[in-house]
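Student: turn this into a model:
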Amino acid sequence: MQKKNSFVLVIAALMTIASMLLTSCQPTPAPTEAPKPTAVEPTKAPEPTKATEPTKAAEAEVGSAGHPIKVLFVPSTDANVIVTGGKIMADALEKATGYKFEVSVPTSYAATIEEMCASPTDTIGFIPGLGYVLANQLCGVDVAFKAVRYGSSVYWAEFIVKRDSDFKDIKDLAGKKWGYGDVGSTSGYLVPLAMFKEAGIEPGEKVATGGHPQSVKAVYNGEVDFATVFYTPPSVPEGKEAWKEGADPDIPADLIKECKVTEDKKSLMCGGYKVNDARANIREEAPDVIEKVKILAVSPSIPNDTLSFGPKFPTDIREKISKALIEFAKTDDWKNSIGKQDFYAWNGIAETTDAEYDFVRTMVEAAGITLEKLGK
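Tutor: Next up, the predicted model:
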């Protein structure tokens, strides 16, 4: 019995040892790897927000205080007179239309044309017929009105000389000293130039005087042999026949000694005849101008000066201004503005078209006149 118990104890010990051995023989589980840290992309700093570019302020509308309409006058007479009278017109147009206007007198006829082409949307120009044709060819400046002077929509160029000179007609002017206001002036330069070319006449020294009054003074003072300026026929007494082309353009010879300036200084009268050509512009400083300066010849008729618009002038604004101008021409203020004798002496305006200036266009082409060649 004791043996049996010993045997049992031995078997139990062996089983315990075997169990222990089996346990030790089991593979040890591999240690769990710590999870690899996830690679984290470094956070990019946000790109700086671009400053919003300042939006350009919308261009001010034509006719507003920030973009006034330019009213350009050629310097055919005293610039101070033009600016003063032009302001009267501008104020009247502003009142009628609500638009703002800016009056200026460029330094020359060519400069006026160039300004209209450079500012096609906001310019109005008071330019002569020949200057208009050049402007139309250059950039499409468009005519709207023509001047009416003393009931006529045409005018002429006149050649003036000292009354005691020996000149009989324009052929005698070959080689002589020529005074003219500006190379862009229709009556002062361009028409006479075309006439000289047609007649084969080559004048001598040329002197740009700066305007019609200055040209008259240059002849009066003996500074040039002759000058070319605008001609408008004299107003005649009641019962007398008005001047017609081909007739003597000057004041009747028997009335020359009677010429004098009126008390209000506004007119130069010779008997019942009122002088309307360029000589009247120096009446106050030279009341004897008719006695000293005579008209040698006049040109064929020329369509009157124009009121023209820049080539891209807004149609709706143009229509409003045109209506206002027609009404302004009926007022007394017109007479103190562009209707003034010392200004442009426009008695009124008449609507016109580009076709009316075909005669001038033909003359320009025949004479080879261009804006670039003026004065050369």
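Student: C-alpha only now, for contacts and for neighbours.
Tutor: Fine.
Student: report the distance from the longest helix seen in the chain to the chain centre.
Tutor: When the chain is parsed with DSSP state H, its longest helix is helix 2-25. Distance of helix 2-25 from the chain centroid (C-alpha atoms, centre = their mean, to the nearest Å) equals 127 Å.
Student: give the other helices and strands that that helix contacts.
Tutor: Using 3 or more C-alpha pairs under 8 Å, 6 or more residues apart in numbering; DSSP states H and E, no helix or strand is in contact with helix 2-25.
Student: next structured bit after that helix?
Tutor: strand 69-73 (DSSP states H and E).
Student: the helix or strand following that following strand: how far from the chain's middle?
Tutor: Using DSSP H and E, the helix or strand that follows strand 69-73 in sequence is helix 79-97. The chain centre lies 16 Å from the centre of helix 79-97; the measure is C-alpha atoms, centre = their mean.
Student: name the residues that touch the longest helix of the chain?
Tutor: Residues from elsewhere that reach helix 2-25, judged by C-alpha atoms under 8 Å, 6 or more residues apart in numbering: none at all.
Student: now the other sequence, so there's something to compare against:
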Amino acid sequence: MRRLWGLVFIGFAFFTACASSPEVLVVTRIVPSDTAVSPPAPIEVTVEVPVEVTRLVTETVTVVETVVPDVPSLGSAERPFQLLFAPVADTAVISSRAQVLADWLTEQSGQQFQVGLLDNEQRIIDLMCAAPAETIGFLTAVGVALANQQCGAQVLHTAVQVNEMSWQAGMIVVRRDSEINELADLDGKSWAIPSESSIPNNWYFQALLAAEGIEPGEIVSVPGDNTAMLAVLNGDVDFATGTYLPPLMPFLERDWVFGEDDPEIWRQTGVSPSRSGIGFVVVLGRPENGGYRVRDARSGVFDTAEEIFEETRILTLSAPIPAASVAVGGEFPIGPAQQFADLLTEFVASDLCSDSLCAPDFYGWIGLETAVPANYDPLHFVIDTLGWTDEAVLITE
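Tutor: Okay, the predicted model is just below:
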């Protein structure tokens, strides 16, 4: 019997190791009878015993190893930072002037810089979007705004121009005896524009009037500020746009403040402008002597039309439009961007800049200011209002 139970145990263990689900196993064992005299007669008993059978499953797993190709580091000879310029001057001049900057940046930083001259600003923007981690664009304000909208380019610097300003503005001029007192009065009126490509003198006002639902009448394109100012003075058009430069204040004690000071603040003296001995239009003498120097577009025709300030007035100004600017691609690393911004400021303040960005036949900058992104909002307003896209014609202001 012990042998029989051993066989049962072995059979049970075998099936336990091989089955994956309970099965019914028929086991036969011998049960002794109650009589002790005669040999026990075997009795067959059928018992249902649940047995678990475990199956061993082998699975093959395939591991795919990804190999990342080596990418040259930023600023290396194989992947230099790109200084991108539009054709604002003769190509030979740009190439030589810009190379001075590139060589200096390489010497100071140990990084490699390469000059790129493209056909227009849109091509610069396209390249900044395609290579956002290594491109640096020298752009107009509208170019900066478009680059920001198209692929997140970030502005670093705004240039200070030879007039010591980092912004420019346009103005709407009307005759003093006209009945034009607010923008709404320009509806249906004739307009003289001195430059169709100008943001402050044309496109900003196009957007402003469109946003206000004002549709001017005849629009006349004229050659320059002087012609535009004379056109409104002589009554050839109802209004004209032109360049606005703020007056220099008495004793140069402070700067004229946009949005706070009246565009014609000098009128508070009750004295008419006159020509100074060295050719400036002044009120109560030169600024160093306590007077004002008047610098808006009307001063250009003062010698031939001395009455222009008495017979015309400024209706409104455009928003201030930033001057030429420097921006980096949207994925340009923060560390290198800060280093470049600091180096560029140092370069423009150095004597070497006169052979490069500060040269009169190139940009003619006299300094740089840290850019304020909000100052470019008027450009976003123009782009959005006029529906400009990446196909817009970008210009040099």
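Student: tm score of chain vs chain?
Tutor: Scored by TM-score structural alignment, normalised by the length of the first structure, the superposition of the two chains gives a TM-score of 0.56; 292 aligned residues with a C-alpha RMSD of 5.0 Å.
Student: so what's the aligned residue in the first structure for Pro246 of the second structure up against?
Tutor: Pro246 of the second structure maps onto Pro233 in the first structure when the alignment is built from TM-score structural alignment. Residues near Pro233 of the first structure by C-alpha under 8 Å, 6+ apart: Trp243, Pro249, Val275, Asn276, Asp277.
Student: please apply the same query to Ala218 of the first structure.
Tutor: Going by C-alpha under 8 Å, 6+ apart, the list of residues near Ala218 of the first structure reads Gly179, Thr209, Val224, Ala227.
Student: any idea which helix or strand comes after whichever strand or helix holds it?
Tutor: Taking DSSP H and E as the definition, one finds Ala218 of the first structure inside helix 212-220. Later in the chain than helix 212-220 of the first structure, the nearest helix or strand by DSSP H and E is strand 226-231.
Student: now that next one against helix 212-220, angle please.
Tutor: In terms of direction (axes from the mean of the first three to the mean of the last three C-alpha atoms, to 10 degrees), strand 226-231 of the first structure departs from helix 212-220 by 140 degrees.
Student: helices and strands around strand 226-231 of the first structure, which ones?
Tutor: Judged by 3+ C-alpha pairs under 8 Å, 6+ apart, strand 226-231 of the first structure is in contact with strand 154-162, strand 178-180, helix 212-220.
Student: reformat these as JSON lines; add distance to Pro300 of the first structure.
Tutor: Listed next are these as JSON lines, based on distance: least, C-alpha to C-alpha, whole Å:
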{"stretch": "strand 154-162", "distance to Pro300 of the first structure": "6"}
{"stretch": "strand 178-180", "distance to Pro300 of the first structure": "18"}
{"stretch": "helix 212-220", "distance to Pro300 of the first structure": "19"}
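Student: quick one: closest of those to Pro68 of the first structure.
Tutor: Nearest to Pro68 of the first structure, of all those, is helix 212-220, at 29.7 Å by C-alpha to C-alpha.
Student: quick one, that closest one and strand 154-162 angle?
Tutor: Going by the same axes, to 10 degrees, helix 212-220 of the first structure makes 30 degrees with strand 154-162.
Student: what sits against the nearest residue to Pro128 of the first structure once chain neighbours are set aside?
Tutor: What sits nearest to Pro128 of the first structure in space, not counting adjacent residues and going by C-alpha to C-alpha, 6 or more residues apart in numbering, is Asp305, at 4.0 Å. Residues near Asp305 of the first structure by C-alpha under 8 Å, 6+ apart: Phe126, Ile127, Pro128, Gly129, Lys146, Ala147.
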